[in-house]
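**Q** predicted model and sequence follow; I will ask about them next.
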Amino acid sequence: MTASQSRSPRLIVRHFLAMGMALVIGALTLPLPAHAQQSTQPSTQPSTQQSNQSPAGNNALPVEDVQTFAEVFERIKRTYVDEVDDTTLMRNAIRGMLGELDPHSAYLDKDDFEALRETTEGEFSGVGIEVGMQEGQLTIISPLDDTPAARAGLQAQDRILRIDDTPTESMSLQEAVDMMRGDEGEDIRLTIMREGEDAPRNVTLTRETIQTESVKHELLSPGYGYLRISQFQSRTGEQARDAIAALREEGELKGLVLDLRNNPGGVLDSAVDVADLFLDSGLIVYTEGRLPDSDMRFSASTQTSAPDVPMVVLINGGSASAAEIVAGALQDQQRAVLMGTESFGKGSVQQVLPLNNGDGLKLTTALYYTPDGRSIQAQGIEPDVDVVRGRLEVAEGSGLNIREADLENHLRNINGDTERTEREASLAESDYQLGEALNLLKALNVLPRTQGGN
């Protein structure tokens, strides 16, 4: 079955990769790209555990279990302190059934579908955080760039103890998401507990309509570009291609930093498109599940924007799903050096299955694997170079921050001053990891690369 066949009207399930329910709930994919091909033969790579039974199963639902469910349902209706309608009880039962499977399977009502669409298109109303459940506690997975959450300094792994005056301890993920949603201009107060701090803090955020550009770029230094991808939306691949072209217009591109830190994932197709910008052959990612439609392979095309530019990819604990696909592909193909800290470790694929009542079912149906056959589920990707987040400061009075060029009336260099840009000069202080990535790229260019090298 080819990728073009997968676009037929009968295939209504849609794949996406994101870290979980959130103020921005996941991301929906587009039709499969041309370089995706579904497997028609058994894969030689490590596979997930398969059931010997057919997907539908041959075991009938035990009558005793059906009777128990009906009995509980009836007793709740008759004796619960508040009257509960049948629809609410049934949907709660469905949510409970899915909630015990894994953190990423969920029942989607019409509002959830709308949130999914908004996330994919890059516009939504909220505070801009991706959240999930870790050890039973509502946790910030990643703040989105240029949002109220990011501007307030919220960080990945911050625990949310209260939403306004309501404790989150006994909340479901969906309940927390619903509480954090709201209209533009409305305030919300989050009580945050950060590792290493003695006491929680209250942070008040104002909801706003957030239009996220998933790709940003700039020159860190002459010849050295910076490409930041905050999440994978439907147009991220196209935007990244345009950004690389813009960087090349500034002159020879000697190196590129691809920043995937705090990228919660998103559209699978876009992740493949981004990896394809730097690879001209080979496997990017493949998925395996119980159903034949879950087995897919995505390979690089020969149309490549930057096949030979030295690269450093920055990752951290907020890099997940689609971001890990890109990082894993570039690492396995030895196309880039990965720098930073271990990634999040979400290696599962969800499908959104429309239901007859207009709602939907988001269900984990497959695991994805890097080109070398690595499953990163609950493991994450290890960087090639470990660099923790930090801030470099010069001790006051040490004199180490004084250079000849800083002295008044200093003699000019006969070749002209070669002053560093403000951006480059501040990297070691404001973003230590990015500064180290730039230093590594420059080191890679000290000696000429051998012919045929990466």
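**A** Structure's in. What do you need? Numbers count the residues shown, from 1 in each chain.

**Q** can we go C-alpha only for contacts and neighbour counts from here?
**A** OK.

**Q** surely residue 213 meets residue 122?
**A** Yes: because the distance of 6.9 Å satisfies C-alpha atoms under 8 Å, residue 213 is recorded as touching residue 122.

**Q** against residue 288, how distant is the closest residue to residue 38 other than its chain neighbours?
**A** Spatially, and ignoring its direct neighbours in sequence, residue 38 is nearest to residue 296 (4.0 Å; C-alpha to C-alpha, 6 or more residues apart in numbering). Residue 296 sits at a distance of 7 Å from residue 288 (criterion: C-alpha to C-alpha, to the nearest Å).

**Q** with neighbour numbers in mind, choose between the two.
**A** residue 288 (27 against 23; other C-alpha atoms under 10 Å).

**Q** check which helices and strands the host helix or strand of the more buried one is in contact with.
**A** Using DSSP states H and E, residue 288 falls within strand 283-289. Judged by 3 or more C-alpha pairs under 8 Å, 6 or more residues apart in numbering; DSSP states H and E, strand 283-289 is in contact with helix 268-276, strand 296-299, helix 322-332, strand 360-369.

**Q** could you redo the last one with a cut-off of 10 Å?
**A** Under the contact definition 3 or more C-alpha pairs under 10 Å, 6 or more residues apart in numbering; DSSP states H and E, strand 283-289 sits against strand 36-38, helix 268-276, strand 296-299, helix 322-332, strand 348-354, strand 360-369.

**Q** make JSON lines from these and add distance to residue 431 to it.
**A** Output for these, formatted as JSON lines (distance: least, C-alpha to C-alpha, whole Å):
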{"stretch": "strand 36-38", "distance to residue 431": "36"}
{"stretch": "helix 268-276", "distance to residue 431": "24"}
{"stretch": "strand 296-299", "distance to residue 431": "34"}
{"stretch": "helix 322-332", "distance to residue 431": "20"}
{"stretch": "strand 348-354", "distance to residue 431": "31"}
{"stretch": "strand 360-369", "distance to residue 431": "31"}
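
**Q** one more structure, for comparison:
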Amino acid sequence: MRSRLQQAGLVLLGAIAGILVSVNISAIAQKGGEALPIEELRSFADVFNAVKQGYVEPIEDKKLITHAISGMLSNLDPHSAYLDADAYKDLQVSTQGEFGGLGIEVGMEDGFVKVVAPIEDTPAWKAGVKAGDIVIKLDEAPVKGMTLNDAVKKMRGKPKTSIKLTIIRKGETKPLEITIVRDKIKVQSVKSKMIEDGYGYLRITQFQEETTADVVRQFDKLVKQAAENKGDTKELRGLVLDLRNDPGGLLHSAIGVSAAFLPPKSLVVSTDGRTEDAKRKYIAAAEDYARSPREDVLKNLHGSAKSIPMVVLVNGGSASASEIVAGALQDHKRAVVLGTQTFGKGSVQTVLPLSNNAAIKLTTARYYTPSGRSIQAKGITPDVAVEETPNGGSRDRLREADLERHLAGTEADKGTEKDPAKPAKPQQGKNGKDGKDKGSKAEEDEAKAPVFEIASKNDYQLSQAMNLLKAWQIMKK
């Protein structure tokens, strides 16, 4: 019996090698000059054959191979993944700024779906889903055992249909049930308004294909509004760029937004990985942010964008592309970064299409700010630390360093961080004489505080940004 298994395994080994070649994985391995590990593939073939021969129910070869690829990638880091044909199509559609679903950025932890951030103005955001929420059920189906792609598929669906999310949230004694009606998600990438005479506000909710062009349109709109002011001020005297709760998006859009406010040819971000094409420097030039040099959307940007005093707002929900922009403007001393520590998602994912209309999303490099600081698992530290409320309170947010198997900040950091498989537990307050947690009073005060809403009258961080811009004007006189 064993010899038959071994013979079948050898036959299967050849088939697996053929499959690897067909999906270009062998080419990827050879790019780094490494041969395929024959002994390990033989072990895989033995296991594959044992499952095929002895599992309680018959399983299709395609399903087994797909699960094997998915498991291989998902165990690397939280952002590498196998994308089947549907997931790959969804990814392509979502970068265009319109797709169907709930409107949440999610990851996987301990077999459950964990919310990285709800996208502003989407059904999930309006229903009260928060960063750090752990989804344990979708309708009545347990999430445990699902792949991330399976969970995402279940959350997406036709507009006007509903789904019930059962959520575990820190601070709640029992799971929450939130019913959300799906909708066509149309994310308005850039919003703007005049806060006061002479002071503009630009908010980027996500970096998409048209984000750089939208920044140009919205900034020019602010310039015109300032010129039409009935008072003495006829020009923009200051700008707040709000990147809070921005989960990121497309790299070329982040470079384009940075280029809008930086001198030409300034270094925006660099990447470093194992392959030569993963070692790159991106500058504030059309060749790095425009799909075509002839389509340079910044050529008509108002000239004041390069010199206007700026404050960039960030928080724990600012990730990836938004951290690239904040880091570039901070390193070049072009803006003051105000708020709280950012998420720390500083790794590059390359989408590699496969021959079966699927793809793999593979982490291939780390991002570095112009001064050489690693963003990964660290984030951007604001120049001026300001919490969300006047009493120093901010929401307890999930960050990259809290995710299982997160990539270390740099190669040198490996082994120096906490064990990613065992995230540190939050410290509990010590019991007082009455036996109650001393931290409960602060939690009660936070619960009574007005609901925080970005760009509203009770937006404390925005008000502090405005105070800083006005102080600059006074100092100039």
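**A** Good, I have the coordinates. Keep in mind that this is a model prediction, so the values were computed, not measured.

**Q** hang on, the earlier thing: starting at the chain centroid, how far to the strand holding residue 288 of structure 1?
**A** The chain centre lies 17 Å from the centre of strand 283-289 of structure 1; the measure is C-alpha atoms, centre = their mean, to the nearest Å.

**Q** quick one: that strand aligns where in structure 2?
**A** Using TM-score structural alignment, the residues of structure 2 aligned to strand 283-289 of structure 1 are 267-273.

**Q** and the matching stretch, how far from structure 1 on average?
**A** Compared with structure 1 after fitting, stretch 267-273 of structure 2 deviates on average by 1.1 Å (mean C-alpha distance after the TM-score superposition for structure 1).

**Q** likewise for stretch 460-475 of structure 2?
**A** Averaged out, stretch 460-475 of structure 2 is 1.7 Å away (mean C-alpha distance after the TM-score superposition for structure 1).

**Q** what residues sit buried inside that stretch?
**A** Of the residues in stretch 460-475 of structure 2, 460, 461, 462, 464, 465, 466, 468, 469, 470 count as buried by neighbour count, 16 or more other C-alpha atoms under 10 Å.

**Q** quick one: the first one from residue 466 of structure 2, how far?
**A** Shown here: residue 460 of structure 2 relative to residue 466 of structure 2, a distance of 10 Å by C-alpha to C-alpha.

**Q** following the biggest helix by length in structure 2, which helix or strand shows up next?
**A** Determined from DSSP state H, the single longest helix within structure 2 is helix 2-22. Counting by DSSP H and E, the next helix or strand C-terminal to helix 2-22 of structure 2 is helix 25-31.

**Q** got the buried residues for that following helix?
**A** Across helix 25-31 of structure 2, burial judged by 16+ other C-alpha under 10 Å covers 25, 26, 27.

**Q** quick check, nearest of those residues to residue 348 of structure 2?
**A** residue 25 (18.6 Å; C-alpha to C-alpha).

**Q** contacting residues around the closest one?
**A** 17, 19, 31, 36, 352, 354, 360 (C-alpha atoms under 10 Å, 6 or more residues apart in numbering).

**Q** just say helix, strand or coil for the residue nearest the centre of structure 2.
**A** Residue closest to the average C-alpha location in structure 2 (C-alpha atoms, centre = their mean): residue 247, at 3.9 Å. Under DSSP: H, G, I helix; E, B strand; the rest coil, the three-state class of residue 247 of structure 2 is coil.

**Q** now the counterpart of it in structure 1, nearest residue through space, not along the chain?
**A** For residue 247 of structure 2, the aligned residue in structure 1 is residue 264 (criterion: TM-score structural alignment). Once flanking residues are discounted, residue 264 of structure 1 sits nearest to residue 320: 5.0 Å by C-alpha to C-alpha, 6+ apart.

**Q** my guess is that neighbour contacts residue 17. True?
**A** Yes: counting by C-alpha atoms under 10 Å, residue 320 of structure 1 touches residue 17, with 8.7 Å between them.

**Q** which neighbours do those two share?
**A** 264, 265, 266, 346, 347.

**Q** isn't the first one right next to residue 325, touching?
**A** No: using C-alpha under 10 Å, residue 264 of structure 1 makes no contact with residue 325, being 11.5 Å away.

**Q** mind listing the shared neighbours of those two?
**A** Here residue 264 of structure 1 and residue 325 have 17, 319, 346 as joint contacts, going by C-alpha under 10 Å, 6+ apart.

**Q** compare those residues and tell me which is most surrounded.
**A** residue 319 (33 neighbours).
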